[in-house]
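Novice: For reference, the sequence and a predicted model appear below.
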Amino acid sequence: MHRTADRAMKRRFDQTAILAWVERHRRKLTVAAILLIAALGFAALHNVLAEVHLKQVRGALHEIPVSRMVLALGLTAVSYFALTFYDLFALRAIGSPIRWRTAALASFTSYTISHNLGLSLLTGGSARYRVYAAAGLDLGEVAQVSLIASATFWGGIFVVAALALLLDAAPIPLGPVTLSPLIQHLAGGLVIALLLTVFAMRMRGVSRIGWGRFSLPIPRPALMSAQIGIASIDLLAASAALFVLVPGATPQTFGAFFLAYALALLAALITHVPGGIGIFETVILATVPQGRSEVFAALLLYRIIYYLLPLLIAAVIVAVGEARRLRRHIVRGVSVADKVGQALAPSLLALLVFGGGLVLLVSGALPAVHSRLSMLRHILPLPFIDGSHFLASLVGTALLLVAPAINARIRNGFYVARLLLIGGMVFSLLKGVDYEEAIVLGIIAALLQYCRPAFYRRAGVLDAPLLRAWLLAAGLAVVLSIWSGMFAYKHVAYSDDLWWAFAWKGNAPRFLRASLGATVLLVGVAWWRLIWAPVRPIGATELPGDVAEAAFAAADRTDAALAYTGDKQFLISASGDAFLMYQLRGRTWVVMGDPVGPMAAWPELVWRIRGDCDRAHGRLCFYQASEDLLPLLIEIGLQIMKYGEEAHVDLASFSLQGPAAKQFRAALRRGESLGIEFSVIPAADLPAIGPELQAVSDAWLQSKAGAEKHFSIGHFSPEYLAHFDMAVLRMNGRIIAFANLWATANRSELSVDLMRHFPDTPNGTMDLLFVKLIQWGIEQGYQRFNLGMAPLSGLTGRKLAPLWSRIGHAIYGHAEALYGFSGLRHYKEKFRPNWVPRYIATPPGLGSPRALVDLMALIGD
C-alpha cells in the first residue's frame, strides 16, 4: 500500500515537473511546434505535387490569360475595399465616431501585414493599435475593434459556407471526403439557426456578451446585417480572385470551391504558420479537383496578386507619407496619417526588406532561364556565375536577418540593408540575368533611400531585438527556398558528387551549395544571438563622489540612497550636480524614483534617458515617481499609473499624547520593563558590530520566504551599510533589532531601509524602534519621517477608472494572503501619516504590459 502511494506521489511529482518545464520553455516549444507544422505542411505539399514538375507549372502560368489576371486584380481590390468596412462597422459597434478614412488606413495596413505574417490578432492587431492610438482610442477599445472585426470575418465565412451548403443539391467532394446533400443542408441550417439566435438575443435586449469583467457589444440587427453582408462580399471576392485563375473552373463548381477555400483558410489560421505558406496550398490542392499543375500555378499567382502586391502598395503609401512628414520641419506629425506613417513605416519597410531576401532565396533555388544563362556564357567565366549564385543566396539570408534593424529604425541597419539590396541586384543579373528580381530589389532600395531620415538610432545592426517571430519567419523562408529547389529538381537523382559538380547546366549543384550556405548563415547568426546576446550601450556604473555629494545636498527624498546599492547605472547631468539611476531588464529601462539633485537639472536628465532608450530600441519605465516629476513624464510621452501611496509622518506635529498614541506608549513601557535600549551607531563605528548585525540579518532572512531583494530596496552587505548610521535595539547587551538610516542632507526627510530583528524578539519591538527613531528625528531637527510605500493603496475601482487602477484595486482588496497590501497600510496608519501618491510611468499601448512584467521581475530579484 505504501509502495502504491509512493508511486502515485512520484507520478504527481513527475507531472508537476513536466508541466513546470513546459511552462518555462513555452515560447521555444511554440516556435518549435510551428516549425514542425510548417515542415509537415511542406512535406504534404511535396507529396501532393509528386507527379507535378516545374516545367508543367511554368507552362500553366503562361496559359493563364491576361484578362483573368486583370479580373483577379479587380476582385482583390473589391476584397480589400470591403475589408475597410470591417473596422468601420466595429467602430460604430463600440460607439466611436472615427471616420472611414482612418478605419480604411488601419484595416488596409493591418490586413496586409497579417495576411503575409499570420497571427492576425498579434501582427495585424499591433498595426491596428498604432493607427487607432494615433486617432485617440485606448488599448481596450482597440482590442474590442479587433475582436469584433475578427468576429465579422468568421461570421462571413460561416454564412457564405452555409448558403453554399443549402443551395447545392449535388454531393460536394472535399478531397477524400464527400458531403451528401443531406449533410450539407443540415450543416448549413445549423449555422443559419445559430446566427438567427444571435439576432433574437439582440432583439430581446441583450446588448453585450462576454465572461466576467470582459464583454463585447452585440451590434444592432441592422449593423449586424451590414457586417455579415460586407464580410460575404469580401470572402466571395477573395475566393473568386483565386477561382478565376484556375483553368477549367466553371460557375457551377464555385460552391464546392468556396468550401475548399474556407477550409484552407481555417487550416492556415489554426496552425499559425506565417502567411499559411504550404498549409493553405496543400488544402486547396487536395480538395480542388482540377489538374494540380494548373491549380498550383494559380496559387502561385494568387500569392503575388492577393498577398504580396497589397503589401507593396501599403508599404509605398506609408513610406512615402512618412518620408514627406520627415521633410516637413515646421508642421510635424500633426495629422493621424502622419502619426500612422511614423508608427508603421519601419514595420512595412522591414517586411519589404525581408521579402527581398525571400525573393533572392527562392530565385536561387530555382533553375535559371537557359537562354539568359547562354547570354552570360560568352561574357563571364563559370566560376563567376557560380560565385554570384552562391553570394545571392547569402545576401538573401542576410536581408532576412537585417530586417529587424530596419524595424528598429537603426541607422546602421539602413546602410547594411541598402548595400545588401544593391549587391542583390548585381548578383541577380550576374547569376542569370534575373532582371525581374533586380527590379523588385531596386524598388525596395529606392523606398528605403527615400525614407532615410526615419533611421536615426545609433546602434549596431545586431543590437536590434531579434525576436523569435523574426527567427521563425526567417527559418520558414529558408525552408521554403529548400522546398522550392527540391520540387524543381525532383527529377535529379541525388549523389555526393553533386556538391562538387560545376557546369553551365549545373543548376541542382548550385541549389545545394546555396541552400547549405544560407542554412549555415541563418543557424550561425541565430545561435549566436540566442546564446550570446549583444552588449548594449549602458551608462556609468560608478557614481563619482563629487557628483554624489552635490546631488545629495539638494535631495529632498531619502530614496536617493539607493544609488549605493551597487546594482544601478547612472546618467549624470552636464553640470555634475545631479544624476538619474536606472537598470535594464530585457528591453526595459527602469528608472528608480526621481532624478537626484536640483530640479532645474531634471529635464536634461529625463530627456537624455528618453533619447538613449529610444536609440537602443528600449522601453522606458519610471518606478515610484513623485508628483513633481509627472509633467516631465507626460511631456516625454509616457502614460502615468498610480502605484500606491507613501506614508509621511510630520515630525512637527507628532505626539505621544492622546488615545491614538496609546499603543506607542505601551510599547515604550514594555521596552523599559524588558531593559531594551535604543541607540544610533555612526557609520564609522559599524565594523565593530558587524558580526552581530550579520547574525540578526541571517536569522531574519531564514524566517522569511525568498532571498534578499534588490534595486528598489537595499540589501545586507558591509559595502552598502558603510554609508549609513545604524539604529539598534539591545536587550541585555545583545543587539536584537536594527535599521539603517536614510537621511537627507537638508534634514527634510528621515527614513529607514533594512529593518531586521531576531524572530524571537518580544512583541511590539518594531513599534518601539519606530517610536524611538521618530523621537530621535525630532531631536535632530528633521521635518518628516518616511514610513515607506503601501503598494496599490489609494487606487480606485470605479467603473470609469483606468484598467490598471481597477486591477490594482481588486488585487489590493482580494490578495491579502499573498502580500498583505491592506495590512501594511493599516499598520502604518497608526502613525497618522500624510499619504503621498507615487506613480509608475510606462510607454503607452502594447509596450506597457511588457514593461510592467520586466519591472516586476527586476524588483522581485
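Specialist: Everything's here; your move. Numbers count the residues shown, from 1 in each chain.
Novice: alpha carbons only for contacts and neighbour counts from here, please
Specialist: OK.
Novice: Can you report how many residues lie near the nearest residue to G618 once chain neighbours are set aside?
Specialist: Leaving aside its sequence neighbours, G618 sits nearest to R587 (Cα to Cα, 6 or more residues apart in numbering; 4.8 Å). When neighbours are counted by other Cα atoms under 10 Å, R587 registers 17.
Novice: just checking, R587 touches C621?
Specialist: No. At 10.4 Å, R587 does not count as touching C621 under the criterion of Cα atoms under 8 Å.
Novice: and the top strand by length along the chain, what does it pack onto?
Specialist: In terms of residue count, the longest strand belonging to the chain (DSSP state E) is strand 639-650. Where contact means 3 or more Cα pairs under 8 Å, 6 or more residues apart in numbering; DSSP states H and E, strand 639-650 is packed against helix 630-635, strand 784-791, helix 803-814, strand 834-842.
Novice: For the third one, buried residues please.
Specialist: In this case it means helix 803-814. S805, R806, I807, G808, H809, I811, Y812 (16 or more other Cα atoms under 10 Å).
Novice: and the second one, what is it in contact with?
Specialist: R806 sits next to L795, T796, G797, R798, K799 when contact means Cα atoms under 8 Å, 6 or more residues apart in numbering.
Novice: Mark which of those residues are buried, thanks.
Specialist: L795, T796, G797.
Novice: Can I get these in CSV including secondary structure?
Specialist: Formatted as CSV, those follow (DSSP: H, G, I helix; E, B strand; the rest coil):
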residue, secondary structure
L795, coil
T796, coil
G797, coil
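Novice: In CSV: those residues, plus distance to T76.
Specialist: Below are these laid out as CSV (distance: Cα to Cα, whole Å):
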residue, distance to T76
L795, 50
T796, 49
G797, 47
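Novice: What are the boundaries of the helices in the stretch 101-250 of the chain?
Specialist: Per DSSP state H, counting those that start in this stretch, the stretch 101-250 of the chain carries helices over the ranges 123-134, 139-167, 181-203, 221-243.
Novice: Alongside the first one, take a look at this:
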Amino acid sequence: MDKPHPTSETTGAAASVLALLDRSRHVLVAVFALLVSALLLHTLRGLLAELRLADVVAAVRATPPDALGWAVLATALSFAALSGYDHSALRYAGARVAYRIVAPTSFIAYALGNAIGVGVLTGGAVRMRLYAAAGVEAGLIARAIAFNAVAFGLGIAAVGAVALLWGADAVAPVLHVPALLLRLLAAAVLATVAGLLWLCARSGEYRLFGRVRITLPGFGLAAQQLLFSALDIVGAALVLWVLLPPGAVAFSVFLGFFSIAVLLGVISHVPGGMGVFEAVMLIALSGHVPAEQLAAALVLYRLIYFALPLLLALALLVGFELRQGTGAPVVRAAASLAPLGLAAFTLVVGVMLLLSGATPATDSATAWLAQYVPLSLVEASHFLGSIAGVLLLFVARGMLQRLDAAWWAGLLLALFALVLAIPKGIALSEAVMLTLLAAALALSRRQFTRKASLFAQPFSPGWLLAIAAILAASTALLFFAYRDVEYTHQLWWQFEFDGHAPRSLRAQVAVALVALLLATWRLFRPHAAAPPLPDAAALARAEAIVRQQPSAEAGLALVGDKALLFSKSQRAFVMFGRRARSWIALFDPVGPPEEWSELIWSFLEQARAAGCRAAFYQVRPQHLSLYLDAGLQLYKLGEYAYVPLPDFSLQGKSRAKLRHALSRAEREGLSCEIIPPGAAAAVLPALRAVSDAWLAEQQTAEKGFSLGSFDPAYLRRVPLALVRQHGEIIAFASLLTTKIGLEASVDLMRHRPGVPPGTMDFLFISLIRHFQAQGVQRFGLGMAPLAGMAEHPLASHWHRLGRLLYTRGERFYNFRGLRAFKEKFDPQWEPRYLAAPGGLTPLFVLADVAALIGGGLRGVIAK
C-alpha cells in the first residue's frame, strides 16, 4: 500500500486562462503602469512647460528650516502609528510580541516597503523573518499582514472621506465632479466604516454569501486600528503639507487630494508610487501652490519620508549585525536582513548618481572647478560617475542574493564614485551617501558569503522593468533640465567647464550603452543545461551523504527518478523533479545545513536560467528563513506525523485498538521480519507478486517523485520489512533510515488482496517496536495532506481553500480518514510547506507535482 498523496487536475479553458495570466502578469502590470503614467503626463504637459529646474532647486534651498523640522516630526508620528498597526494586528492574529521587537520590525519593514516596494524588497519578508525569530508561527504573521492591509484600506478611505466631506467645494473643480456627489460618496464611505464598527461592537461570527465565515475583532481593537491608520495617513500628509508655503491650501482640501494620490500610487504598482503620486499632486494643487514650490516640496517629501527612514533602517540592520554575537534569535534574524537593506540603499545610491549625471552642477561649483581642477578630470568624473550609477543598479540585485562578488563590486563602485564626487561638481550630498554605503558594506561583510558569478545571475522581469523605468526617468530629467538648450550636432564635441548639457548627454548615452550591453550579454548567454538523472556513481555519492545526516526521508533520492544538484563541496545535494516549466525540489537540501543556503540559491538560479519556475515541496519549518531570504513565499501543505519512540507504549486505554490489532495478528499467524540493505535479492520474486496483485486490485499504476516505486535496484539499497503468514510473504514495506539513527520512516507499502484485517496496523506496531529497540528517536508515518490549515477569519485564500478541500473533498480523497489512521499512534504533527514564487505559480507547481507523482496527467486523472 503506497503512502497516498493528493492530486490536482488543471484542464480545459480554466487552465489555459490561468497559464496565460501567469505568463503575462508582469506585462499586464507594466502596461497598466505605462497607461496611468501616460495619462498623467498628458495632463501635466502644460504645467511642466512652465517649470524650470533652476527654480525648483532655488525653492528647495529656500525652504525654511522650521518647516523641515516639522516634516521630520510628522514622519516620526506616521512611523509611530505604523508600529501600532503591527502591534494591534498581531494581537488580533493571536500572537503576543513585545513592543521592543514590534517597533524596530515595523519600522524596518515600512521603511523598505515605502522606499522600494518591488518584489522581495518589501516589508513582508522582514516581518516573516523577525516575528518568526520571536517565536510567532508563519500563519499568524500572514494574518497580521492581511489585517494591516485591510486596516490601511479602511483607514485611507475613512480619512479621505472626512477630507472630501469637508473640502468638497475645492476638490470638485479639479476632479470635474459635482461637490454634492463627492459629499454623498464620502458619506457613504463613512457610513460603511461606521457600520463595520457597529458590527465589531456586537462581535461574534458572520457569514458572507452563506459560506465564508468572518469573526470580526472587538470594537476596541477595531477602533484602535482605525485610529492608528488615521494617524499614519494624517502624519504622512502633514510631512508634505508643512513643506508647502503657509496658508497655500487648507489641510482638509489637501488631505483629500493626498489620499487620492496615495491610492493611485498603490494601484499603479509603480515602486513607491514614484511619479504617479507626484503627478496627481501637481495636477491637483496647481491652482493653489506655485509649480516650482510644489515640486520642491515633493522632492523634500521623498527625501524626508522615504530616504531618511531608509537610512535609519539600514543603520538599524548594521547595528544588529554588530550585535550578532549576543545570541538573541531576533538579533541574528535582523542581522541576516542586512543584504536586503543594503540592496535597497545601493539601488537608491545608483539612482542618485544617474540623476546627478543628468543635471548641471551649480554655478559656484563650476567656478571653483574651473579654477582648481583640470577640465579632463571634470569630464571623466561626470562620465564615469554615471556609469558607476547604472552598474550599481545591477549590483543591487546580486546583493539580494548575498553574492560575495556583489559585495566587492558595491564597495569598489561606492569608493570609486566617492573619489569622483568632488571633481564631478563638488557633490557633497553624494559624497555623504557614498560614504554611508561604503561603511555599511564594510560592517556587513560576513553576510555576503555566496561564491558565484555576479552577472551570471538571472534578472527577474520586475527588476528589469524597474531599471528601465529608472533609466527612462533619468533621460526625461536630462531633457527637462536642458530643454532651453538648442540641440546641435556640435554639442557632442563641446568640452567646456560650463558645458553641462554636452557633458550630461555624453554620460546618458554611456549609461544607455552599458545597460544595453549588459542586457544583451545576459540575453544571448547560453542557458544552463538541466542536470540529467543520476548515474550509478552519483547515486553512490548521494547514498553516502544520506547515511550521514538525520533526515530519513532523504533516502528517496536513492530511487533514481529525480535529478541531483550537488554543492560545490559535494557534501550536500538537492533532489528535484522536472515537469513542463517546473523544477520542483523534494524536501529540504540533504547534507550539512551550512551548505543549504548556497544550494537553494544555485537551484533557483539554474531553474531560472533554463526559463523554468523553481519550488521546494514539503520543506520543514526549522529552516523556512532560508527560503524567505531567497525571495520565495510559503504555503502550508499539511502536517507530517512522527511517533516519539522513547516513550511509546501499548499500555493505556487510548492504545486498546492497537493491542487488539496486535493480538488478532498473532492469532492469524502473522510475523514481521526486517532484512538489511542488499538482502532483497532472494525475496524479490515474492515481493513482485505481492506488488503486482496490489496494483491490480487498486487499478492503479506505479507512483513516483515523493515516494518509492517497485524498482529492484532501489529495493536492494534500503532495508525491507516483510509480513509473513505461516511463512508466506503477504505484505512488505521499504524503510528509510540513516546511520545517525535519529529517525526512521516507511516508504513503499504493498499487500496481497484479502490479507487479515489489521495487517497494516500490525506492520506499523512491529516497525515502531523494532526501531524503539534500536534507540531511534522518532518514526515517520507520512503526510496528512491539508491537515492543520488555519481557520482564522483572516486566514489567507490558500488556507481557506485547503480547509474547504479537507472538509468537503472526501469524495475525491480520504483526507480525514488518513489523519484518523495516523492519530491511532498518538503522533506529533509537524507542518510541511511549499516554498515557491507568489501569484499563480503555486497552483501550477502543485499540478506538476501531482503529474510527477502520478507519472503524468493521465496518472493524475486516472488514479
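Specialist: That came through, no problem. Note that the structure is a prediction, hence the values are computed from the model and not measured.
Novice: before we move on, back to that, which among the helices and strands packed on strand 639-650 of structure 1 is found nearest to L312 of structure 1?
Specialist: Smallest distance to L312 of structure 1 across these (Cα to Cα): 33.3 Å, for strand 834-842.
Novice: mean shift of the helix or strand following the closest one relative to structure 2?
Specialist: Using DSSP states H and E, the helix or strand that follows strand 834-842 of structure 1 in sequence is helix 847-860. Here helix 847-860 of structure 1, set against structure 2 after superposition, deviates by a mean of 8.3 Å using mean Cα distance after the TM-score superposition for structure 1.
Novice: any idea how far the residue nearest to T738 of structure 2 when sequence neighbours are not counted lies from A338 of structure 2?
Specialist: Of all residues not flanking T738 of structure 2 in the chain, R547 sits nearest, at 4.5 Å (Cα to Cα, 6+ apart). R547 of structure 2 sits 36 Å away from A338 of structure 2, going by Cα to Cα, to the nearest Å.
Novice: okay, these two: which has more neighbours?
Specialist: Applying other Cα under 10 Å to R547 of structure 2 and A338 shows that A338 carries more neighbours, namely 30 against 19.
Novice: which residues touch that one?
Specialist: A338 of structure 2 neighbours (Cα under 8 Å, 6+ apart): L314, L317, V318, E321, S444, Q447.
Novice: Restricted to helices, list those residues.
Specialist: Among those, the members found in helices (DSSP state H) are L314, L317, V318, E321.
Novice: residues near the third one, how many?
Specialist: A count of neighbours around V318 of structure 2, defined by other Cα under 10 Å, yields 26.
Novice: Hmm, it is touching A442, no?
Specialist: No. In this structure V318 of structure 2 lies outside contact range of A442 using Cα under 8 Å: 9.8 Å.
Novice: Going by the alignment, S453 of structure 2 corresponds to which residue in structure 1?
Specialist: Residue correspondence to structure 1 (TM-score structural alignment): S453 of structure 2 is matched to G460.
Novice: Could you pull up the residues touching its match?
Specialist: Counting by Cα under 8 Å, 6+ apart, G460 of structure 1 has contacts I410, N412, G413.
Novice: Kindly recompute the last result at 10 Å.
Specialist: A405, I410, R411, N412, G413, P534, V535, R536, P537, A616 (Cα atoms under 10 Å, 6 or more residues apart in numbering).
Novice: What's the ChimeraX line that selects buried ones from the residues you listed?
Specialist: Buried members of these, defined by 16+ other Cα under 10 Å, are picked up in ChimeraX with:
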select :405,410,411,412,413,616
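Novice: which of the contacts of G460 of structure 1 line up with contacts in structure 2?
Specialist: Among those, the ones whose aligned partners also touch in structure 2 (both residues aligned by TM-score structural alignment, their matches' Cα atoms under 10 Å) are A405, I410, R411, N412, G413.
Novice: Could you dump those residues into a markdown table and include secondary structure?
Specialist: Formatted as a markdown table, these follow (three-state DSSP):
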| residue | secondary structure |
| --- | --- |
| A405 | helix |
| I410 | strand |
| R411 | helix |
| N412 | helix |
| G413 | helix |
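Novice: now the residues you listed in a markdown table, with distance to H491 of structure 1?
Specialist: Formatted as a markdown table, the kept ones among the contacts of G460 of structure 1 follow (distance: Cα to Cα, whole Å):
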| residue | distance to H491 of structure 1 |
| --- | --- |
| A405 | 40 |
| I410 | 45 |
| R411 | 46 |
| N412 | 44 |
| G413 | 41 |
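Novice: What is the neighbour count of L523 of structure 2?
Specialist: By other Cα under 10 Å, the residues close to L523 of structure 2 number 11.
Novice: which SSE is the counterpart of it in structure 1 in?
Specialist: Correspondence of L523 of structure 2 to structure 1, assessed by TM-score structural alignment: W527. If you go by DSSP H and E, W527 of structure 1 is part of helix 507-531.
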